[in-house]
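Student: Sequence first, then the predicted structure, then my questions.
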Amino acid sequence: MCGIAGYHGLPADPALLQRMNAHQQHRGPDGDGICVDGPCGLAHRRLSIIDIAHGQQPMDTADGRYAIAYNGEVYNYLDLRGELEALGRTFTTDSDTEVVLQAFAQWGADAFDRFNGMFGLAIWDRHEQRLTLARDHFGIKPLYVAMVPNASGEGEALLFSSEIKPILASGLYEKRVNDRSVYRYLRFRAHEDGTETFFEGIERLAPGEMLEADANGIRRRMFTRLKEELLELASVQRPYDEAAAAEYKRRLVESVRLRLQSEVPVGTSLSGGLDSSAVAVIINQLLNEGDSLSLSAVGARQNTFSAIFPGSINDEEKYVDEVLDICTGHVEAHKILPTADEFKADLLDFIRTQEEPIISSGPYAQYQVMREATKHVTVLLDGQGADEMMAGYIPYYFVYLRQLRAQGATLAAAELAKSLDVLYRLGRFKLKAKVKFKKSIPTTQLLNREFVAAHRDERYSSEGANLKKRLVEDLFHNSLPSLLRYEDKNTMRFSLEGRVPFLDKEVLKFIFSLSDEAIIKDGWNKRVLRDATRGLLPESINRRRNKIGFTTPQGEWFMRLKNHFYNIFLSESFANRPYVNQTEVIAAFEGWIKGANDVDTMTFWRLINLELWMREFIDEHEDPDDVTAAPARVKTDYEANEGQNLDLLTSLGEDVRRYPVRTELFSRDDDLDARVLEHIDAFFAGLPAAGPDHEAATRGPWWFFLSEKVVAITQGRSYFVWDIKVGRPARVLSRYVTRTPAGIGLGSPFTMQLAIQEAGLPRVLYASAGGAIGKVIGRKGLFYELVGNQINAIDGPTEYSAYPSNVSAKLAPKDPDAVAARLSAAIRERVPEPWRSTFGGTVIMDANDIGRNVLGSDVPGDWTRFEEMFADNPLGQGSQQTPMAMVFLREGTAQA
């Protein structure tokens, strides 16, 4: 699972791609890359699942014609690979990405309908200068597009990405609210019923849709007839019987099994409902059978993750426990207990995660589950999609009853008699409201009159008398798209891949080929699934008729958080929105608190969600996802970094004070000496005001310490990883290097490529052979001794470092001794007495939480003492931005 982004119709702009990519880093923390060619640019962030060692993107075909940025998994890729190999195509990786790319090279856009899985992809044809975008049959993976002004300002260019935030971060899109989407959301609860989003001018590709962009313009069309095929199958229904149930079970089990393909740990999201429970017990059955694929991906024990709400009407823990009992011995259960207070604390991040308003707080339970799951697994299966293909919601009964009535009153009456208990649950809350004489308040009363008048022609309708037509509608238009959006946003927020085995197009086609009785019969929905899992699931779940779903106890939480929400409704920003009538909203909320009206929390949630979404995405404020944003309070040069100390007594008995100096980020265009001297001047000029303790601490000998990173950066020896052209030798050699924590060392293709460039491939191969011999004879470090060139100081991108070090690889600084001597000479000319005569020199230091290494200095003697002075890494590596330090030896200590 990954994130893609890019453009078409703009001049080459790597910085734009990098900016867009930085805003979806959570989708792919394992790597990134860009491709720029003519009017097209592709960007990719990778979450490694299959063929971890390879599959980096953007990926090119061997002839260089096609380049792909791809997000998703195609589960039948091995079958497709075999078919392509029979046609003469060869492969250099084991990834499904290469299969997708080669399939397009072989079959063009016809390849997309052959894929069984989930995908959002972009393919650039260098020969035809054509960009092709496509989204999978169900829309499991998102793909957003926007038209923006091109460089000349006289035409338009296309932006695309897996999320909306990269488009917002492009600097080319002018943020505007789609008032139509807002109205349909507030009035009809519609929030993903077409290609429009809540951002005017940003659209999503529809499920099964593709887009082509070239010099002739932009064309959009469906690449599949899946919806039409389903309706055609529904018109020629085969009888439903035990054999059909057995065949469905075989297909579903295989669908689950295919979605266990992974080189990283796989787990299961278990709500306690029929669908997710079915997935969990099927995996358990595969483990019991010793299925090699399942054991490889899941392990001996299946990790399950469940949100529970003890004491709440929403709680399904007893059903979860019954599934866990069946899986005893092969399961590791994780139960998450979301609370109202946690919801409040997470609310803004949750809204940023979803990117667009949603109709309830229910997906927060999933958000919490994903946050826990990412600590244990990287892939998570769940039961999404089963409701929409097998009539899992109560309103489907009404559709089916109308259909039966059209076929004959007797049929409808018989089905109605066996469905009364189900239908009662739908109406009981409305009945209670009427019995208690609660005031009825229409949603439009809470909205601004002018806003309502402007959209009076909007309508929202759905198929009401044909079951399978309604299911198709909900699968591709009304219901499932929003659920898939929640799934994608919540999983990817925590760098997880979500897989949905029910959404297998061949399994779906099989269901639609059966008579409607396979879906609803005698008051039982999902009949084929119930029959297929009889004996696998406990009867209490298999025969369960009350559906709760993955949700929160929203009513209870709203009552607990009523003061917080009340303040939102009272806010000036809410009052000034052109969509709402603040007076009516406040009155209705007060009435709800008192139990005097029938307005439900879903209505209030939509108002709250819209307001907070406007604040986060539309109102002008600091971007919370800006990776270069500085902390609200900047520390002074006379304070320690957070969690660190100014003073240290070294193992050599030296008492030192280290002043970490904060700077702006360095770039290769900076004059290192000028930047250093600027901070030296500022430090000593401000020292008197820092207080007598600091003046006393600076009377002894002192040294200037400088991070090797900024020296390398200003020397042009730091490279964004997407700018490093990794060759095959680097990819191969890096596999045999032990990867140190946080990416330091040569355990990545990027750093190994830099080593090859710095020392030459022959010397690296020579040193590698020597290192291998060294391991045999028990001598460590022989590789670095033989390779030379300070290769041991090469650093890879580290996630804890400040930007751009988190996306860069760096060589050791060139001639660090000379750099130190040059800086020391300049410092001696600048600093006033008494510090000039006590200045000892400059130290170029490579320090992190793993170790310290002086790379260069103009101070004679043993440099071990300086490494000891940084034993606790006082500069830090993250947002501190303190790459230099003044280090003073306190008076009366061991050395001078």
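Tutor: Noted; the coordinates are in hand.
Student: When you work out contacts or count neighbours from here on, use the C-alpha atoms and nothing else.
Tutor: Noted.
Student: So Ala300 sits against Leu287, correct?
Tutor: Yes - Ala300 sits in contact with Leu287 when judged by C-alpha atoms under 8 Å, with a separation of 7.1 Å.
Student: the more surrounded of these two?
Tutor: Leu287 (22 against 17; other C-alpha atoms under 10 Å).
Student: any common contacting residues for Ala300 and Leu287?
Tutor: Common contacts of Ala300 and Leu287, defined by C-alpha atoms under 8 Å, 6 or more residues apart in numbering, comprise His330.
Student: mind listing what's buried in the one helix or strand Phe558 maps to?
Tutor: Taking DSSP states H and E as the criterion, Phe558 maps to helix 554-560. For helix 554-560, the neighbour count (16 or more other C-alpha atoms under 10 Å) marks 554, 557-558 as buried.
Student: want to compare, so here's the second one:
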Amino acid sequence: MCGIAGYVGFEADEALLRRMNDCQRHRGPDGEGILIDGRGGLAHRRLSIIDVAHGQQPMSTADGRFTIAYNGEVYNYLDLRAQLEELGHTFTTDSDTEVVLEAFAAWGSDAFDRFNGMFGLAIWDHQNRTMTLARDHFGIKPLYVCRSAGSGADGGDAWLFSSEIKPLLQSGHYEKRPNDRTIYRYLRFRIHEDGRETFFDGIERLEPGEMMTIGEDGRAERRTFTRLREELAELASVQRPYDESTAAEYRERLVEAVRLRLQSEVPVGTSLSGGLDSSAVAVIINRLINSGDRTTESVGQQQNTFSAVFPNSINDEERYVDDVLDICRGHVDGHKIKPTASEFKADLRDFVRTQEEPLISSGPYAQYQVMREATKHVTVLLDGQGADEMMAGYVPYYFVYLRQLRAQGARKAATELSKSLDVLYRLGRFKLKAKLRGRRDVPTTQLLGRDFVGAHQGERYVVEQANLKKRLIEDLFVGSLPSLLRYEDKNTMRFSLEGRVPFLDKEVVKFIFSLSDEAIIKDGWNKRILRDATRDLLPDSIRRRRNKIGFTTPQGEWFMTLKNHFYGIFLSESFANRPYFNQTEVLHAFEGWIKGTNDVDSMTFWRLINLELWLQEYFDEQPSADTVAVQSQPKTDYEPNARKSLDLTLDSGEVVRRYPLRTELYAREDDLDEKTLGYIERFFAGLPSAPPEHEVATKGRWYFFISEKIVAITQGRSYFIWDIKVSRPARVLSRYVTRTPAGIGLGSPFTMQLAIQEAGLPKVLYAAAGGAVGKLVGKRGMFYDLVGGDIRAIDGPTEYSVYPANVSAKLAPKDPDAVAARLSAAIRARVPEPWRSTFGGTVVMDANDIGRNVLGKDAPGTKERYEAMFADNPLGQGSEQTPMAVVFEQP
């Protein structure tokens, strides 16, 4: 398995090829090579599997006419080599790459349909000055293309291509733009592998079985090189009768497909989920080991299997994995990986970056974790991808089959339905429970931006509903399998592994489609032929399982555990400003999901989260590394926060020095006075060892400033968002509040609800009307003047805050003047002289980078003076965790 990249139409550019090649080093850490010939260029990264000592690329024919950069494996290469040798071709390596190249030299693009395997390749014709690109029949290996209009050497088009999207982004010839149509179809219909289009506007993929020829002048032609899809439809109409002999023949074909995929000079292992498909692959390999089959030399005497398990979760399949390991006992080394919610959170951004485009669920993260462990032991991994799409492995296929039978006669449909009820119940039970509990239905479009929905409301997605074989063909090439193969490729290559999928052997797939539908579904059993073919291989616990789980994660459980983290994403300023989302409705729906009051599922929230993180990763400006490092470093009591200063000169010319104190998080059960005094005592105790300049800076009168947030928290006036029951007036009114850049204030339905509870709805409505009038006459802030009280101090969750402030809304503290007086008395009783006699008092401050508001104090002077001392807000209540400060007037 490798990575390829290249261009057609640009002037010779070695730096471009190397830049693109470096982006996918993980696809081929064993070697690299480039070729430049005029306006054609090829780059290759090699992961050595077959003929490790040779087979370097780009590789050219002996006459120098054709040069190839190739990613994949063609498993019937030995048969093809023999045919080519009969035609007079000679070979200097044992690699399948040379066979692929010579096959193209002999048969042209007709060669591609002879290949049984997986490939994404580029072949440069030095004579005709053309580049030929091709992708395998099922699209197991990716190949992306991008047209650069008018960038060719003569003003024509130029083209870029690569195995991943990242090289195209780094080429310098593509301007990044999200594809809004693809984004809409993803959010609305759960589509994320949408034909040629990708999530990047202007970057396309070659489709399964497609080739592309590009001339040096930039002219391009795309066409399919195979009739496989049509051939499967033709075979489906044959309906060869199904019996035990056909099951036996299928087993022979599947065993041979597995044998072919064991060809390797590096270690081979198996991805084992515990389901029927991967279990079948594992036990077939075990049988081959026991029989002494030479192809298992790549496996060794101990087959390495890799399984993701989730103890105590509804998704856990460990007992089925153990059943397979028990069968293979003596010739198996089973590796169990136990992904957790905290690991998922830690890996989330790398996982999103790895996939390059959004996914419809977090399920592939289990595979990501498995591949990370597998790369420590093997270089090639077999798994069961593709079996579901050719043998109706998903429950919705039952409905398609039942509609088909109904058209053939009511009795047939009724008989099949009666034997499928338990399977169908599993699909409908969650929706049934939601209806019985009165959960509110929330249309997906309600969570999306109004203008965004309006621009794409004409989009439709229609699938075959009444013909089983037609639906399976659709899902093999369009609806389902392409996305699964994308995960497979991204996850394996992220960790420099080659993934192989024996169920997608071209001849095995043809065989299944030539059989009657009863080979696929019969008497409520899907995958019937595979179940029958493994009767003496697998235990009934696996072979006769009715509940399919698949290689996935306990997403719902994890999301509930990580709800505060996901709230932070939904509350982020970037999420609020996207045209794709209706932030208020998303927050409302997420709150309802947590409380169990609506029927929105975690898959919907995952799509929103995944899209937001993808946009952040690939389109938003990333913070510089040094800024991130500074923000993550704890500070002493005598240093300023990042990008802040200790000293501030007031308009009067007076200078004050502010020392922000780092604290632990405050909780409702904390004793505010006792915990706070500990930090003040720590500050003064450390002064003798502080830098010398602090002796002068601490001579004048001093004050203690404390954030109103921690006062409110310890008074029980801070609430998790999901504990606030938001009324309709709060939702409506919050839409008309101008949001601050930090996302705080009453621009959230949660904070607006607190304002209504604190001041009463009539007063809030009165103030809202006054605020609207004030805006018309150019007077701002009238809402807060009219509503009165400390409504201005109500704060909502902000993305930069640490937990629990990032998922909480709070009222202003109660009796802040009394709190200030009480703290001052405690401070005077505890701090030693000379600090006691120079202490001026305590100030309870609501401060952020937008404005300051003194809520309470027992210090002399006006509130405006103390607010001026915080004109640049030296505190940090995010990762800095400095919600209080000791402030000295400078003598």
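Tutor: Noted; the coordinates are in hand. From a predicted model like this one, the values you see are computed outputs, not experimental measurements.
Student: Need the TM-score between these chains.
Tutor: The TM-score (TM-score structural alignment, normalised by the length of the second structure) is 0.70; 630 aligned residues with a C-alpha RMSD of 1.5 Å.
Student: that older thread, let me know the closest of the buried residues of helix 554-560 of the first structure to Asp315 of the first structure.
Tutor: Gln554 (12.0 Å; C-alpha to C-alpha).
Student: can you tell me the mean distance of the helix holding Phe558 of the first structure from the second structure after alignment?
Tutor: With mean C-alpha distance after the TM-score superposition for the first structure, helix 554-560 of the first structure departs from the second structure by a mean of 0.5 Å once superposed.
Student: Run through the helices of the stretch 51-200 of the second structure in chain order.
Tutor: Using DSSP state H, counting those that start in this stretch, the helices assigned to the stretch 51-200 of the second structure run over residues 77-86, 96-107, 166-169, 180-189.
Student: Could you export those helices to TSV, including columns for mean neighbour count?
Tutor: Output for those, formatted as TSV (neighbours: other C-alpha atoms under 10 Å):
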stretch	mean neighbour count
helix 77-86	15
helix 96-107	21
helix 166-169	22
helix 180-189	20
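Student: Out of those helices, the one nearest Leu733 of the second structure is which?
Tutor: Checking the helices of the stretch 51-200 of the second structure against Leu733 of the second structure by C-alpha to C-alpha gives helix 180-189 as the closest, at 27.2 Å.
Student: So which elements touch that closest one?
Tutor: helix 450-456, helix 602-618 (3 or more C-alpha pairs under 8 Å, 6 or more residues apart in numbering; DSSP states H and E).
Student: That helix against the first structure, how far on average?
Tutor: Its aligned residues in the first structure lie a mean 0.3 Å from helix 180-189 of the second structure after superposition (mean C-alpha distance after the TM-score superposition for the first structure).
Student: okay, and that helix goes to which residues in the first structure?
Tutor: Counting by TM-score structural alignment, helix 180-189 of the second structure falls onto residues 179-188 of the first structure.
Student: So what touches that stretch?
Tutor: With contacts defined as C-alpha under 8 Å, 6+ apart, stretch 179-188 of the first structure is touched by 190-191, 196-198, 200, 359, 443-444, 451-452, 455, 458, 460, 579, 603, 606-607.
Student: Could you identify the buried members of those residues?
Tutor: Neighbour-count burial (16+ other C-alpha under 10 Å) applied to the contacts of stretch 179-188 of the first structure gives 190-191, 196-198, 200, 359, 451-452, 579, 603, 606-607.
Student: in the second structure, which residue is closest to the centre?
Tutor: Nearest to the mean C-alpha position of the second structure, by C-alpha atoms, centre = their mean, lies Val352 at 3.6 Å.
Student: show me the contacts for it.
Tutor: Applying C-alpha under 8 Å, 6+ apart to Val352 of the second structure gives the contacts 358, 610, 613-614, 617.
Student: list the buried ones in the helix or strand hosting it?
Tutor: Assigned by DSSP H and E, Val352 of the second structure belongs to helix 341-355. Across helix 341-355 of the second structure, burial judged by 16+ other C-alpha under 10 Å covers 341, 344, 348, 351-355.
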